[in-house]
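K.L.:
here you go, sequence then predicted model.
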Amino acid sequence: MGMYASARGWLEINFKQWGTAQQIIQRYHHDLYSGGWAFPAKPFNWTLYLFYGGDIREQELDWLRETIAELAAMPPIDDDGDRPVGLFLITDERGRALLWQVRDGSLDEQPAPSLAWFGD
């Protein structure tokens, strides 16, 4: 049957990147797990937060990581050079925790044992 991991987190993107982000998510469409993506129903103020949350099979973590990595690589939209930033916590049934940090156009993964309690 396989093991599961819980994935939850967000990306902060520029409002002008909304369409590009939607295209990336659609390109990586997964019949079951794409439903975890959520844009605010009515964005406000200056930052657009794109959320993901769901329990997915461990073997599908590569799918999610590739999707987030491509979102992270979206080019800056203005002269400020701002890129997407974000944070995702991945916990699994074995009690392990990973932190995926998005900044400077890439996704960095590191162990996060102090956050493993989120998976309890």
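P.N.:
All right, it came through fine.

K.L.:
contacts, neighbours, all on C-alpha from now
P.N.:
Noted.

K.L.:
ok, then the element right after the top helix by length along the chain?
P.N.:
The residue-count maximum for a helix in the chain (DSSP state H) belongs to helix 61-72. Scanning forward in sequence from helix 61-72, with DSSP states H and E defining helices and strands, the next element found is strand 85-92.

K.L.:
helices or strands next to that next one in the packing?
P.N.:
Contact partners of strand 85-92 among helices and strands, from 3 or more Cα pairs under 8 Å, 6 or more residues apart in numbering; DSSP states H and E: strand 4-13, strand 97-103.

K.L.:
list the helices and strands the longest helix of the chain packs on?
P.N.:
Under the contact definition 3+ Cα pairs under 8 Å, 6+ apart, helix 61-72 sits against helix 18-27, strand 97-103, strand 106-111.

K.L.:
most tightly packed of these?
P.N.:
Neighbour counts averaged per stretch over the helices and strands packed on helix 61-72 are highest for strand 97-103, at a mean of 21; criterion: mean count of other Cα atoms under 10 Å.

K.L.:
dropping in the other structure now:
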Amino acid sequence: MGMYASARGWLQIDFKRRSTAEEIVRRHHHDLYSGGWAFPEAPFNWTLYLFYGGDIREAEVPWLREQVTELAAMPPVDDDGDRPAGLFLITDERGGAASWQVRDGGVDERPATFLAWLGE
């Protein structure tokens, strides 16, 4: 049957990158798990926050990671140089936890044992 992981997190991007972000998610469509992405219907102020939340098979975690990596790599839209930033927490049924820190165009994965209680 397989083990599951709980994935939840957010990305903040420039509004001008919304269509690019939607295209990245669309290219990686998964019949079951793509529904975990949430784009605000009526964004406000100056930052667009994208969210992901769902329980997915552990074998599909790389599918999600690939999307987050592509989203993180989106180039800045102006001279400010602002890139996507965010944080994802992945916990598994064995009590393991990892964080994906999105910044500077990449994703830095680290153990997050101090947050493993969120998976209980």
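P.N.:
That came in fine, so what should we check first? It should be emphasised that the depicted structure is a prediction, and the values quoted were computed from it without experimental measurement.

K.L.:
fetch the TM-score of the aligned pair.
P.N.:
Counting by TM-score structural alignment, normalised by the length of the first structure, the TM-score of this superposition works out to 0.99. Behind it: 120 aligned residues with a Cα RMSD of 0.4 Å.

K.L.:
what's the closest of the helices and strands packed on strand 85-92 of the first structure to residue 116 of the first structure?
P.N.:
Each of those has some distance to residue 116 of the first structure by Cα to Cα; the shortest is strand 97-103, at 4.9 Å.

K.L.:
residue 7 of the second structure: neighbouring residues, count only.
P.N.:
Other residues near residue 7 of the second structure come to 23 when the count uses other Cα atoms under 10 Å.

K.L.:
can I get the helices and strands packed on helix 61-72 of the first structure in TSV including distance to residue 44 of the first structure?
P.N.:
What follows is these, written out as TSV (distance: least, Cα to Cα, whole Å):
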stretch	distance to residue 44 of the first structure
helix 18-27	13
strand 97-103	22
strand 106-111	26
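
K.L.:
nearest to residue 120 of the first structure, of these?
P.N.:
Counting by Cα to Cα, residue 120 of the first structure lies closest to strand 97-103 out of these; the figure is 10.9 Å.

K.L.:
and that closest one, how far from the second structure on average?
P.N.:
Superposed on the second structure, strand 97-103 of the first structure shows a mean distance of 0.3 Å to its aligned residues (mean Cα distance after the TM-score superposition for the first structure).

K.L.:
so that strand versus strand 4-13, what angle?
P.N.:
Regarding strand 97-103 of the first structure and strand 4-13, their directions subtend 20 degrees when assessed with axes from the mean of the first three to the mean of the last three Cα atoms, to 10 degrees.

K.L.:
check which helices and strands strand 97-103 of the first structure is in contact with.
P.N.:
With contacts defined as 3+ Cα pairs under 8 Å, 6+ apart, strand 97-103 of the first structure has these neighbours: helix 61-72, strand 85-92, strand 106-111.

K.L.:
possible to save these as JSON lines with distance to residue 99 of the first structure?
P.N.:
Shown next, in JSON lines, are these (distance: least, Cα to Cα, whole Å):
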{"stretch": "helix 61-72", "distance to residue 99 of the first structure": "11"}
{"stretch": "strand 85-92", "distance to residue 99 of the first structure": "5"}
{"stretch": "strand 106-111", "distance to residue 99 of the first structure": "5"}
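
K.L.:
and residue 119 of the first structure, which of those is closest to it?
P.N.:
For those, distance to residue 119 of the first structure was read as Cα to Cα. The smallest value, 5.4 Å, belongs to strand 85-92.

K.L.:
thanks a lot, see you next time.
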